[in-house]
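Student: sequence? don't have it. structure:
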């Protein structure tokens, strides 16, 4: 039997509800467009390869931010900490005020690293792969660093933000 020959027996809302039961970390993806910080939030980050050092994330075709970020000299991903829910929500919205109230430090290439994050990766876009209603972005890591502290990560689960609590067993 060939994959894709039978129509799905569920709707997009059901699929989104089921997939939301997989807890994920939250990353801010940032860049510069005309020397102005631009960014969005992804919960679709994954490590792809150690050699060469590649990561990936997905962006909806409907994103109005991604076309501006694509022209950036690179991208910076910051893994957000549990106390950065407000920054995640701000970067997940549309509009020019996304960075209002968000402090950041320049990466080696001058890209925004969100202050207070768990770690950051400075990357160059390697390839983009259309996939349904999203594009899969594969990026090559150029620089990276963990934070000097170990705060809890910001998580996304069933459409809401939350935090990890360690099992004390």
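Tutor: Here it is on my side, so go on. Computed from a prediction, not measured in an experiment: that's the story for all the values here.
Student: okay, CA-based contacts and neighbour counts for the rest of this
Tutor: Fine.
Student: Which secondary structure state does the nearest residue to residue 144 once chain neighbours are set aside sit in?
Tutor: Residue nearest to residue 144 in three dimensions, not counting chain neighbours: residue 121, with 4.4 Å by Cα to Cα, 6 or more residues apart in numbering. Following DSSP: H, G, I helix; E, B strand; the rest coil, the label given to residue 121 is strand.
Student: repeat for residue 15
Tutor: helix.
Student: My guess is residue 64 contacts residue 94. True?
Tutor: Yes: between residue 64 and residue 94 a contact is recorded at 7.4 Å, counting by Cα atoms under 8 Å.
Student: How many residues are close by residue 72?
Tutor: Residue 72: 21 surrounding residues under other Cα atoms under 10 Å.
Student: ok, it - contacts?
Tutor: Residue 72 sits next to 31-33 when contact means Cα atoms under 8 Å, 6 or more residues apart in numbering.
Student: how close does residue 97 get to residue 142?
Tutor: For residue 97, the distance to residue 142 (Cα to Cα, to the nearest Å) stands at 28 Å.
Student: try this one next to it:
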């Protein structure tokens, strides 16, 4: 017999249930008006191979997304296990979000964080309203990976590493 805990389907209950599902941590970044801007998302999903599409969700209350959506290209950095400080800085409401990060430029306005396990560059193709978030669909133009860097995982409201069995 296993313990089963039921929660109401409200914001708190959903947060508790969703914390049981591990997700990667992705930095969404661009340079707008000569200044780098970025935010962290844990709602990144591959959507399509043909055409190459991914999606991520942004809170409607985000003050950063209105700046990023003006960019011609976005840089997505799939953060690595040693980038917990960068993930926390990108998730903060105030302060220098890139204080612990080395950046490199991509095409157009795209900006990437060095040390990530993968980089995806693309152009926003659609935005779909979804409750208190917006789903952004990005068409991929370029990508790169590093096999020597493990991805940073968010699970149980904590950053974690994957363990090989």
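Tutor: Arrived safely, thanks for sending. What you are looking at is a predicted structure, and each value in this text was computed from that prediction instead of being measured.
Student: returning to that earlier point: show me which of residue 97 and residue 142 of structure 1 is the more surrounded one.
Tutor: residue 142 (16 against 12).
Student: quick one: contacts for the more buried one?
Tutor: 121-124.
Student: for residue 146 of structure 1, same thing?
Tutor: 118-120.
Student: just these now: which is nearest residue 71 of structure 1?
Tutor: residue 120 (20.1 Å; Cα to Cα).
Student: That closest one and residue 75 touch, don't they?
Tutor: No: using Cα under 8 Å, residue 120 of structure 1 is not in contact with residue 75, being 10.4 Å away.
Student: Secondary structure class of residue 72 of structure 1, three-state.
Tutor: Under three-state DSSP, residue 72 of structure 1 falls in the coil class.
Student: I'd like the distance between the aligned residue in structure 2 for it and residue 78 of structure 2.
Tutor: Residue pairing (TM-score structural alignment): residue 72 of structure 1 is matched to residue 71 of structure 2. For residue 71 of structure 2, the distance to residue 78 of structure 2 equals 19 Å [Cα to Cα].
Student: ok, residue 55 of structure 1 touching residue 136?
Tutor: No: contact between residue 55 of structure 1 and residue 136 fails when scored by Cα under 8 Å: they sit 10.3 Å apart.
Student: what kind of secondary structure is residue 87 of structure 2 in?
Tutor: What three-state DSSP gives for residue 87 of structure 2 is helix.
Student: how close does residue 97 of structure 1 get to residue 61 of structure 1?
Tutor: Taken as Cα to Cα, the span from residue 97 of structure 1 to residue 61 of structure 1 is 21 Å.
Student: got it, and residue 49 of structure 1?
Tutor: 25 Å.
Student: which one of the two has more residues nearby?
Tutor: With neighbours defined as other Cα under 10 Å, residue 49 of structure 1 and residue 61 compare such that residue 61 has more, 14 against 11.
Student: can you pull the contacts of the more buried one?
Tutor: The contact partners of residue 61 of structure 1, taken as Cα under 8 Å, 6+ apart, are 133-135.
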